[in-house]
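*Asks:* Sequence plus predicted model, see below.
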Amino acid sequence: MPGESKPDVVVGPDDVLDWSTFDGFTVPAGYPWPRVLGYRGSDLGFLAWSRRRTIEQFAWTPTVPMTVDAGAADIHHLTVSLRSAALTIVLPATTSAFTACGDLALLHAELAAGGVCPHLYFYPATRASRDAEPLKLPPLPSLAEATSIYVGAKPLRQAFDCASLLQFPHLTQVRLFGQLTNLDALAELSHVQRLQLGDCPDLTGLPPLTTWPGLHDFDASNIAQEAGRDLRQQLKGVRLPHASVTRLRTAEWFERDYGLPFSEWPTATARRATKAFRAAEAADDPETGIRAFIRAINDLPGIATPRIVRIM
């Protein structure tokens, strides 16, 4: 799950929890606290609790197969992480954003009566093999009215099949990251106004930007070098109100440098950090390599954080 961290409290997956324990906690302004909650287990008490206590963000990992009606829950952003347990869920009517992570084939989601389709975010678990059959979103007919979707896959892994987006014909905002295939299918999404592409080593088949008459916002970053140059050329003739094509990358960059913690730094700084990292990686003596790397990082310009790393 994106942003998943070490738990503050460990409970059994089948423990029944008293969620009202949090009722007495608020921020100084009086708003309920905590605003963000994460839970892994099978207790559904949080749904009844949230009918009378707003939850800003709730991240849930079910541990057993479940069919859940969360329609009356007051959860503004609901995230579900699917690992081994199938989930059929009616989404909260108040949810403005819904995120699903992991094995998306385990998901069946529906809207509550009178509910409006939320912004959709998908982080599919992909296979390491790039030759694996492209991954598709599961059929989600109840969410066919979606207007905004985000798919965060990974480069250099199993590709995401863009044709599976055609089940959402009303999309106006499409944001896609990672290894993509069947990009030509995006031409059928005629209402697109905002298109964002990132971390894409291959954009073969991407329709020309003139395909979408309502397009006014386009952003592409960390994309294949050749495709990026073509997009920059297109932008000279399209003149969109908001458009940028940045960080054009070679195939070698994706293979060697993608995922390094400083790969998103300014280009010149990232280049120096990467060089120092590679030198440390190749050092015969690990300690010598690490010390040299720390010195190099501490000497970089524009590092805003305190230099808390010291060489003893």
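*Replies:* Sure, I can see it.
*Asks:* switch to C-alpha atoms for all contacts and neighbour counts from now on
*Replies:* OK.
*Asks:* how near is the spatially most central residue of the chain to Phe168?
*Replies:* With distances taken as C-alpha atoms, centre = their mean, Gly152 lies nearest the centre of the chain, 4.1 Å away. As for Gly152, its distance to Phe168 is 17 Å (criterion: C-alpha to C-alpha, to the nearest Å).
*Asks:* on that earlier part again, the residue nearest to the centre of the chain against Gln179, yeah?
*Replies:* No. Judged on C-alpha atoms under 8 Å, Gly152 makes no contact with Gln179 at a distance of 9.5 Å.
*Asks:* In contact with the residue nearest to the centre of the chain, which residues?
*Replies:* Counting by C-alpha atoms under 8 Å, 6 or more residues apart in numbering, Gly152 makes contact with 121-124, 176-178.
*Asks:* Quick one: classify the spatially closest residue to Val16 that is not a sequence neighbour as helix, strand or coil.
*Replies:* The spatially closest residue to Val16, leaving aside those adjacent along the chain, is Asp43, at 5.6 Å (C-alpha to C-alpha, 6 or more residues apart in numbering). State at Asp43, reduced to three classes by DSSP: H, G, I helix; E, B strand; the rest coil: coil.
*Asks:* ok, Asp43 - how many residues close by?
*Replies:* Residues near Asp43, counting by other C-alpha atoms under 10 Å, number 17.
*Asks:* cool, and Lys275?
*Replies:* Neighbours around Lys275, by other C-alpha under 10 Å: 14.
*Asks:* on that earlier part again, what's the separation between the residue nearest to Val16 and Gly205?
*Replies:* Distance of Asp43 to Gly205, computed by C-alpha to C-alpha: 46 Å.
*Asks:* which SS class is Lys6?
*Replies:* When classified by three-state DSSP, Lys6 comes out as coil.
*Asks:* and Lys236, what element?
*Replies:* Secondary-structure assignment from DSSP states H and E places Lys236 in helix 225-238.
*Asks:* tally of neighbours for the closest residue to Ile297 other than its chain neighbours?
*Replies:* Residue nearest to Ile297 in three dimensions, not counting chain neighbours: Ala273, with 6.4 Å by C-alpha to C-alpha, 6+ apart. Residues lying near Ala273 (other C-alpha under 10 Å) number 22.
*Asks:* another one to put next to it:
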Amino acid sequence: MPNDNQAPLPAGSIREAGRYPIDLTGPRSHTLVRKPGVGSLSIGPSQLGKKADLHVAPDSHIDWTVFEAFTTPAGSPWPRFLHYTGSDTGFFDWAQKRPIEEMAWAPILSADTVADAIQSNLHGLYIELDQSGGSLRLMLPKRQVFEYFRLSVAGDLSRFSATGDMPYSLTLAPRTSRRKNDVPFLLPDLGELHQVTSLTLRNAPLGQPISLECLNRFPNLTSLSLWGNFCDLDLLAHQAQLTNLELRFMPDLSDLPPLDAWPLLDSFIAYNVEEITGKRLRQQMKTRANTRPWTDHASVSQLRKPEWWTTEFGRPFSSWPKRLAKLANEAYNVAQATLAQARSFTDAEAAITAFTVRFNTLKGIETTEREDLGEAVWQLSQSDHLIGQPITEEMAQRWFDTARDY
């Protein structure tokens, strides 16, 4: 039942859905609407709109203890998963008393910040750093507090550093460009984090490739998982100590060493990878099983032809809601067909302008979608036409900026 009293609610006293006044940033500052079956909660500035359940200014102090009154129907702490955008680091102190199952934090930092998580009981911490603001230094949780702490860091990795006990696993998803022909991305120096034993690197399948030169800094790896587009795969041969290797959504494995480069492998996964190397890996996996049976999961599945990657990931609408993505792809198809007949820059401008204005009346076109549409315009400018001269990126961008209202 909703609570209208001023007194703090007893810990674990609320299990059911409802509307509850809470003292998040001050007395009865917010009303928490808890819905049946929802185990997550998002907190962030009003600019996030409906993406945040509770709106809080980025620099506001938050009383995280207000959530101690809430549990799941089974009696576990609620919310299970927290998403927070802002600068308050008080949740690390709170986690010393109340374990946090999963914390996704997008720091908004006006100055360099040190976050002390040494005694925090965090099962999983996901940090996403944008390209502006101060740097973040994280004092990692002690292994004895929770042995299987997982750390994920995405975005501008140059703004991040960490010290202390190594996490059980580390996931890195650096911000890369959308263009696979750009100069390979080099991972920045991550200091003590190079001592981890389990590493996952994530990238877009058709984005700027990440160079695997960075792996030379990770001497202790026994488990490596790669997602997306990478180059310098031949350097994986230097990781002979691996016992687990996973390759997912990788469109180019041509430089991958043979499986016998990793004699200690107990498990191997190749999933949604390019077809030619995938077939070779299947045979190598069978050959290896004859000499030393796999003791853990081993599979090669979902082998993909070159055209599949273009269809699935070639256009920048793959993460859009299905309805919007359908509209965007239809508009893209029309623009591409029109451009194929263009014999002048005037014709090309008309095609790109027509594509751009299709989205002027659509709701939900925010910064991310605008960037996606700008990328789509660049892709269209590189498609076939009859002009006889290239459409420059600057030219296409100018047409896009002139026509858009978003």
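*Replies:* Nice, thanks for sending it over. Owing to the predicted nature of the structure, the values given are computational and were not obtained by experimental measurement.
*Asks:* residue contacts, Val196 of the second structure?
*Replies:* For Val196 of the second structure, the contact set (C-alpha under 8 Å, 6+ apart) comprises 166-170, 218, 220-221.
*Asks:* so the equivalent of Val151 of the first structure over in the second structure, which of the three states?
*Replies:* Under the alignment (TM-score structural alignment), Val151 of the first structure pairs with Leu201 in the second structure. Look at Leu201 of the second structure: counting by three-state DSSP, its state is strand.
*Asks:* residues contacting Leu201 of the second structure?
*Replies:* If you count contacts by C-alpha under 8 Å, 6+ apart, then Leu201 of the second structure has 171-173, 225-227 around it.
*Asks:* conserved subset of these in the first structure?
*Replies:* Counting by both residues aligned by TM-score structural alignment, their matches' C-alpha atoms under 8 Å, the contacts of Leu201 of the second structure that remain in contact in the first structure are 171-173, 225-227.
*Asks:* And the furthest pair within those residues?
*Replies:* The most widely separated members of those, counting by C-alpha to C-alpha, are Ala173 and Ser225 (11.8 Å).
*Asks:* The stretch 1-150 of the second structure: strands as residue ranges?
*Replies:* Here the stretch 1-150 of the second structure has its strands, by DSSP state E, counting those that start in this stretch, at 18-22, 30-34, 40-44, 54-55, 81-86, 102-107, 113-116, 124-129, 136-139, 150-155.
*Asks:* Turn those strands into CSV, including distance to Phe185 of the second structure.
*Replies:* Formatted as CSV, the strands of the stretch 1-150 of the second structure follow (distance: least, C-alpha to C-alpha, whole Å):
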stretch, distance to Phe185 of the second structure
strand 18-22, 45
strand 30-34, 42
strand 40-44, 31
strand 54-55, 35
strand 81-86, 27
strand 102-107, 22
strand 113-116, 26
strand 124-129, 17
strand 136-139, 21
strand 150-155, 13
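*Asks:* what about the counterpart of Arg51 of the first structure in the second structure, distance to Leu151 of the second structure?
*Replies:* Matched to the second structure by TM-score structural alignment, Arg51 of the first structure sits across from Gln96. Look at Gln96 of the second structure and Leu151 of the second structure: by C-alpha to C-alpha, they are 17 Å apart.
*Asks:* Between these two, tell me which one has more neighbours.
*Replies:* Ranked by neighbour count (other C-alpha under 10 Å), Gln96 of the second structure and Leu151 place Leu151 first, with 21 against 17.
*Asks:* Looking for the alignment partner of the more buried one in the first structure.
*Replies:* Superposed on the first structure with TM-score structural alignment, Leu151 of the second structure falls opposite Phe98.
*Asks:* Quick check: the gap between its match and Tyr39 of the first structure.
*Replies:* For Phe98 of the first structure relative to Tyr39 of the first structure (C-alpha to C-alpha), the value is 16 Å.
*Asks:* try Ser96 of the first structure
*Replies:* Remark: distance between Ser96 of the first structure and Tyr39 of the first structure (C-alpha to C-alpha) = 20 Å.
*Asks:* before we move on, what about Gly237 of the first structure?
*Replies:* Distance check for Gly237 of the first structure against Tyr39 of the first structure: by C-alpha to C-alpha, it reads 50 Å.
*Asks:* the more surrounded of these two?
*Replies:* Taking other C-alpha under 10 Å, Gly237 of the first structure and Tyr39 do not tie; Tyr39 has more neighbours (18 against 10).
*Asks:* Please name the residues that touch the equivalent of the more buried one over in the second structure.
*Replies:* Matched by TM-score structural alignment, Tyr39 of the first structure corresponds to Tyr84 in the second structure. Contacts for Tyr84 of the second structure (C-alpha under 8 Å, 6+ apart) come out as 42-44, 103-106.
*Asks:* How about Asp182 of the second structure?
*Replies:* 208-209.
*Asks:* That one: helix or strand, and which one exactly?
*Replies:* Residue-wise, Asp182 of the second structure maps onto no helix or strand under DSSP H and E.
*Asks:* and it, how far is that from His194 of the second structure?
*Replies:* Asp182 of the second structure is 26 Å from His194 of the second structure, by C-alpha to C-alpha.
*Asks:* quick one: secondary structure of Lys275 of the first structure?
*Replies:* Here Lys275 of the first structure is helix, with the state taken from three-state DSSP.
*Asks:* Kindly report the same for Glu349 of the second structure.
*Replies:* Glu349 of the second structure falls in the helix class when you classify it by three-state DSSP.
*Asks:* Identify the residue spatially nearest to it, adjacent ones excluded.
*Replies:* Trp399 (6.3 Å).
*Asks:* Wasn't the one you found part of a helix?
*Replies:* Yes. Checked against three-state DSSP, Trp399 of the second structure lies within a helix.
*Asks:* Let me see the contact set for it.
*Replies:* 349, 352-353.
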